[in-house]
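Trainee: For reference, the sequence and a predicted model appear below.
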Amino acid sequence: MVTPARSVPHDGLLRIEDCLDADGRVVVPAGVNLISLIDRNIANVGDAPAYRFLDYSGANDGAVTELTWRQLGDRMRAVAARIQQVAERGDRVAILAPQGLDYVTAFFAVIKAGTIAVPLFAPELQGHAQRLDIALRDSQPSVVVTTASAAAGVAGFLADLHGVPTPRVVILDEIAETDEFEPVELSLDDVSHLQYTSGATRAPAGVEITHRAVGTNLIQMILAIDLLDRKVHGVSWLPLFHDMGLSMIGFPAVYGGHSTLMSPTAFLRRPHRWIKALSDGAREGRVVTAAPNFAYEYAAQRGLPGPGEHVDLSKAVLILGSEPVSIDAITAFNAAFTRYGLPPNAFRPSYGIAEATLFVSTIAPHARAAAVYLDRDALRDGRAVAVPAGAADAVAHVSCGQVARSQWAVIVDPDTGTELPDGHIGEIWLHGDNIGRGYWGRPDETRRVFAATLTSRLGSGSHAEGVAADAYWLRTDDLGCYLDGELYVTGRRADMIVIAGSQHYPQDIEATAEHASTMVRPGHVTAFSVPGEGEPGLVIVAERASGTARTEPAPQIAAIHAAVQARHGLSVADVRFVAAGAIPRTTSGKLARGACRADYLDGKLRR
């Protein structure tokens, strides 16, 4: 068990032990929320940095802007006062702003005002207009907060949003300092914000995240990842409207640390910027970051330091939060950056989900990320059977470690509600105070997803021990199992490909296609089924790798057909190569297989 002894160098700041009961369970005290935590930081470390932003837009080349806790507090107060003038208590207030310190201020200020934050994004984010439209129609905010630079685009987008009340627009740049703010009492069970799901498998839905859920999950994350030292700080390019991005501005608020931020575009254009920021952060202490599979693979390919450049990753903690986690991403990053001091235990493969605020599980701080190899045929039958790494049907799966303190995860037969024993694959169900309250405005879906009940538990070794028999559980739609006390995530129910009565994991087929052809852009291939005559047909869509525009595709397509047939026993109905960027992704960078399938069926994916 991690000791919280290092969490108290400043009187008046939150002590982690104050959030644990006599049995060591996480219990957020009344009155503790993001706003009260920021107030503590202002009172105790007000002149210390809270958030920094590295600006790579326009002619800027990493120009640094910074907010101390006191400056953040002053700005929050002014913005919150303005919001109180135009919104009622409990109204939804959407944030449609570019990545930056204004976004951080707006998110906290909306909550401080007693309204419900809806963290979204400016319409300038390409390829996600439909997601923004859905979220605005669903949440129906009375107010939209934006910046002067994004105001014209926001106004144009709202003008086209027919059929819903038009929200009032507040421009952050025009808000002056004021003393008109009216303090608001925030209950632990009040909704802090609506966290919209990524839309990887269905339309985005707004999860009602309470102050209790936020506080619980931040404490769970800090304990599990060992962020107890106040010198630990964050570096992140993740979108601030994404649950993982919000966590990277949330954990410094707990006890006065800081985070350095940049935009996703800055990372994508030059991934070395992320590496450099991690190295620069090492001068101040341990530095934690988080990203999905593709980011670590991309950085390994395109983010290496130049000749003679000094890079120090010896104090880096790398959260890898994809579902499922890729051992190839870990191996590639380690191979590229071990020479720069990257510790062997730097990676923290983790499992998280928006409906649980974010964090569910990770490996122990001293552990090294590792994969087990499971038999492909057994996986199809719902069993996790370990085989040697070199076995013909071996499929790598990375451990996501142990479930966070005061959170429970059980593996369940989703059709019967029966808990399954270790080594059997089923749906992951979750329970704990970090679980969201439900989906905004969707009572039927809330009951189905957030109010599941176990019909039976294991007689011994139940992972539900300590939870009341009639307690509600969250259905995640994620598939997984326990092996040797550790949680493995194997895929998503909605993504499973079923042909001739046999189940297949799409990521397994995608890996086969990627390794079969040099024309496939690594990490940019999707597999899904489409209606066919009798049985569904298997379709593989791959983006062309760099430098292959003139490569004759026919031999590459034949190689993919042969490899999939040999390894999976499946005939491929169609292999389609498309231009780089053609495969839809979620706002967090995950493959959006459902959206890709829809584009394919609509004829939008041209060869």
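Mentor: Perfect, I can see it now. Residues are numbered from 1 along each chain as shown.

Trainee: contacts and neighbour counts: CA atoms only from here.
Mentor: Noted.

Trainee: And whichever strand or helix holds Ile35, what does it pack against?
Mentor: Here Ile35, judged by DSSP states H and E, is contained in helix 34-45. Identification of packing neighbours for helix 34-45 by 3 or more Cα pairs under 8 Å, 6 or more residues apart in numbering; DSSP states H and E yields helix 69-86, helix 101-112, helix 243-255.

Trainee: Which stretch among those approaches Phe181 most closely?
Mentor: Among the helices and strands packed on helix 34-45, the nearest to Phe181 by Cα to Cα is helix 69-86 (4.3 Å).

Trainee: here comes the other one, which I'd like you to weigh against the first:
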Amino acid sequence: MPDTHAAAPTTPDLVARLEYFATTRPDAIAVEYVDDRGHVIEEQTRTWSQLHRTASATGSDLLARHDPRDRVLILTAPGLGFLNAFLGCLYAGMIAVPAPLPTDEKGMSRLARIVTDAGVSEIITTTDLAPVVEGWLGESMSDNCPSVGVIETAVPDETLGSPSHAQPFHSPDAIAFLQYTSGSTSDPKGVMVTRRNLAHNLAVIDRASRLPDSSTVAGWLPHFHDMGLIGQILYPLFGGHRGVHMSPATFLKRPHLWLKMLSDFRAAGTVAPNFAFDMCVRRVTEEQIRDLDLSKIRTVLNGSEPIRAQTLRAFADRFAGAGLAVEALCPCYGLAESTLMVTSDDPEPFHVLEVDEDALAENRVVPAVADGLRSLVSCGRAEGLDVAIVDPRTEARMVDGRIGEIRVRGASVAAGYWNNAAATAETFERTVDGLGGYLCTGDLGAFVDGRLYVTGRAKDVIIVNGRNLYPQDIEHSSREAHPALAGGLAAAFGTGENDGRIVVVQEVADGGGDANWADVRSCIRERIRLDHGAAVAAIILTPRKTVSRTTSGKIRRAEMRTRFLDGAFDEIAIGSVLGRVNA
């Protein structure tokens, strides 16, 4: 029987909230997973009471083998195995290290670096993957090889207790988990997210999501990425909502199943990056839309990568007939170093600012009055965090309308990078107007009327004749230049520091072999000239899956630049199905 008189937790700690919901709504469904057809997997469904008991048992088991604060790497496919392992680490005070299953040598090399950097004591996986993980360890980690444990997903007996939460390792400043960055240009760095960081940011997300009590949150994001782990998996547990989860692979194969899941489960909230909305606009058919009811959706968080006004408008128009309210679309900004969310837009139609592109190239945000405009999407306001736009040369705040470096201070900002004092000092210990403790995000943006507009990454800006051009805008122009490029990724970058030479690596669409590639390249040059007033020094046309991305889907522009300078693309392109398109 639920204990309706149970006291609400006095702190927003996730474990305390799980215990509270297990007491007050023990038999309500807390989490469930669906298969590749969108059907509920019964053995992957848990009530609040079952989830709490399983996490408690897992935590007790971990404490029997390890000391508190030991690092435990979690290597599983999407499902209850990961959730049980992660929550078990939280209950026991162990430091969880979520990681993606490697699919190639590059992924295995990255995983080995994470295991070594974190000093992992044990790798937890599922029964079916244990032999594979042990074989990989034998080949890759001859020294200091961690043990391999198998996570149990069966619900334990109700008489089992949980580890005591009064122990010192459950203090708010204890590290909850290490979120390893993508490591696009260097070894991956482990962001130290404390229990206080996690609790504060989950509360920030809760306020931004504005969901009714006991709602349903559904999504498909990977559990090892900060947006999937915190925004999709942990947030509904913190808010007392039902979580419904789908494999990322299922979404990529059948995007409409994400929307069907939202419809079937009458979900009120979901979260995804910008490309997912583009994919749904392109691939969900009219027949599939007729079977959807998206009228219950209150909040659709959009973040993790540059947000395009064109995408938001197309998604809102495409699914308006299925009941989707444009007010539900909520652009936001965040990063792993601030746990996840920093700002989010207001509960009203998203705000778009049409600005003068020439002024933008001069680091000014000025409303456009004629041709040559760019649409900037508001990422909203900060709540509970101090967000500053800073001149990186003087470290002074800049006035509204001026583009500078985005810096953040507050309880969501992580404790630094694991075992990396130099990188921690460079990123987490910056000042604004003489006050210390600010996180340097590496992103550029401006405030206008109190709303944050993110313009790009500082390290990716291409300087042409003293003008700042943003690679994501050039990439968008390239993709839109010719039908043979539809759906292909692009990477734009400069060839050297301030030399003004722009290179575009552009994937071509599958089945685009009949195109005249000289014409395609001419179209790209002309489109970029018209859109940005810039000439392109080189265009490399490549097959699909050439443009490299991080585990979160962001373009690895620095890596692509290195490959271009090393001459790696010539051989790839000439030997491809495209023929000698770049010869």
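Mentor: Nice, thanks for sending it over. Owing to the predicted nature of the structure, the values given are computational and were not obtained by experimental measurement.

Trainee: related to what we said a few turns ago, dump the helices and strands packed on helix 34-45 of the first structure to TSV, plus mean neighbour count and distance to Val32 of the first structure.
Mentor: As requested, these are exported to TSV (neighbours: other Cα atoms under 10 Å; distance: least, Cα to Cα, whole Å):
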stretch	mean neighbour count	distance to Val32 of the first structure
helix 69-86	22	16
helix 101-112	24	13
helix 243-255	24	10
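
Trainee: Pipe those helices into CSV and attach distance to Asp375 of the first structure per row.
Mentor: What follows is these, written out as CSV (distance: least, Cα to Cα, whole Å):
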stretch, distance to Asp375 of the first structure
helix 69-86, 52
helix 101-112, 46
helix 243-255, 32
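
Trainee: So which of those helices is nearest Ile425 of the first structure?
Mentor: When these are compared by Cα to Cα, helix 243-255 sits nearest Ile425 of the first structure, at 26.1 Å.

Trainee: chain center to that closest one, what's the gap?
Mentor: Distance, stretch centre to chain centre, for helix 243-255 of the first structure: 12 Å (Cα atoms, centre = their mean, to the nearest Å).

Trainee: same thing with stretch 220-239 of the first structure?
Mentor: Taking Cα atoms, centre = their mean, the mean C-alpha location of stretch 220-239 of the first structure is offset from the chain mean by 14 Å.

Trainee: What of stretch 496-516 of the first structure?
Mentor: 24 Å.

Trainee: give the contact list for whatever residue of the second structure lines up with Ile134 of the first structure.
Mentor: With TM-score structural alignment as the criterion, the equivalent of Ile134 of the first structure in the second structure is Arg113. Contacts for Arg113 of the second structure (Cα atoms under 8 Å, 6 or more residues apart in numbering) come out as 187-188.

Trainee: In the stretch 351-500 of the second structure, what residue spans correspond to helices?
Mentor: Assigned by DSSP state H, counting those that start in this stretch, the stretch 351-500 of the second structure shows helices spanning 357-361, 421-428, 471-479.

Trainee: Reformat those into TSV and put distance to Gly240 of the second structure and mean neighbour count next to each item.
Mentor: Formatted as TSV, these follow (distance: least, Cα to Cα, whole Å; neighbours: other Cα atoms under 10 Å):
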stretch	distance to Gly240 of the second structure	mean neighbour count
helix 357-361	43	21
helix 421-428	32	16
helix 471-479	37	22
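
Trainee: Throw these into TSV and include distance to Gln506 of the second structure, thanks.
Mentor: Shown next, in TSV, are those (distance: least, Cα to Cα, whole Å):
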stretch	distance to Gln506 of the second structure
helix 357-361	23
helix 421-428	32
helix 471-479	7
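
Trainee: Thank you, goodbye.
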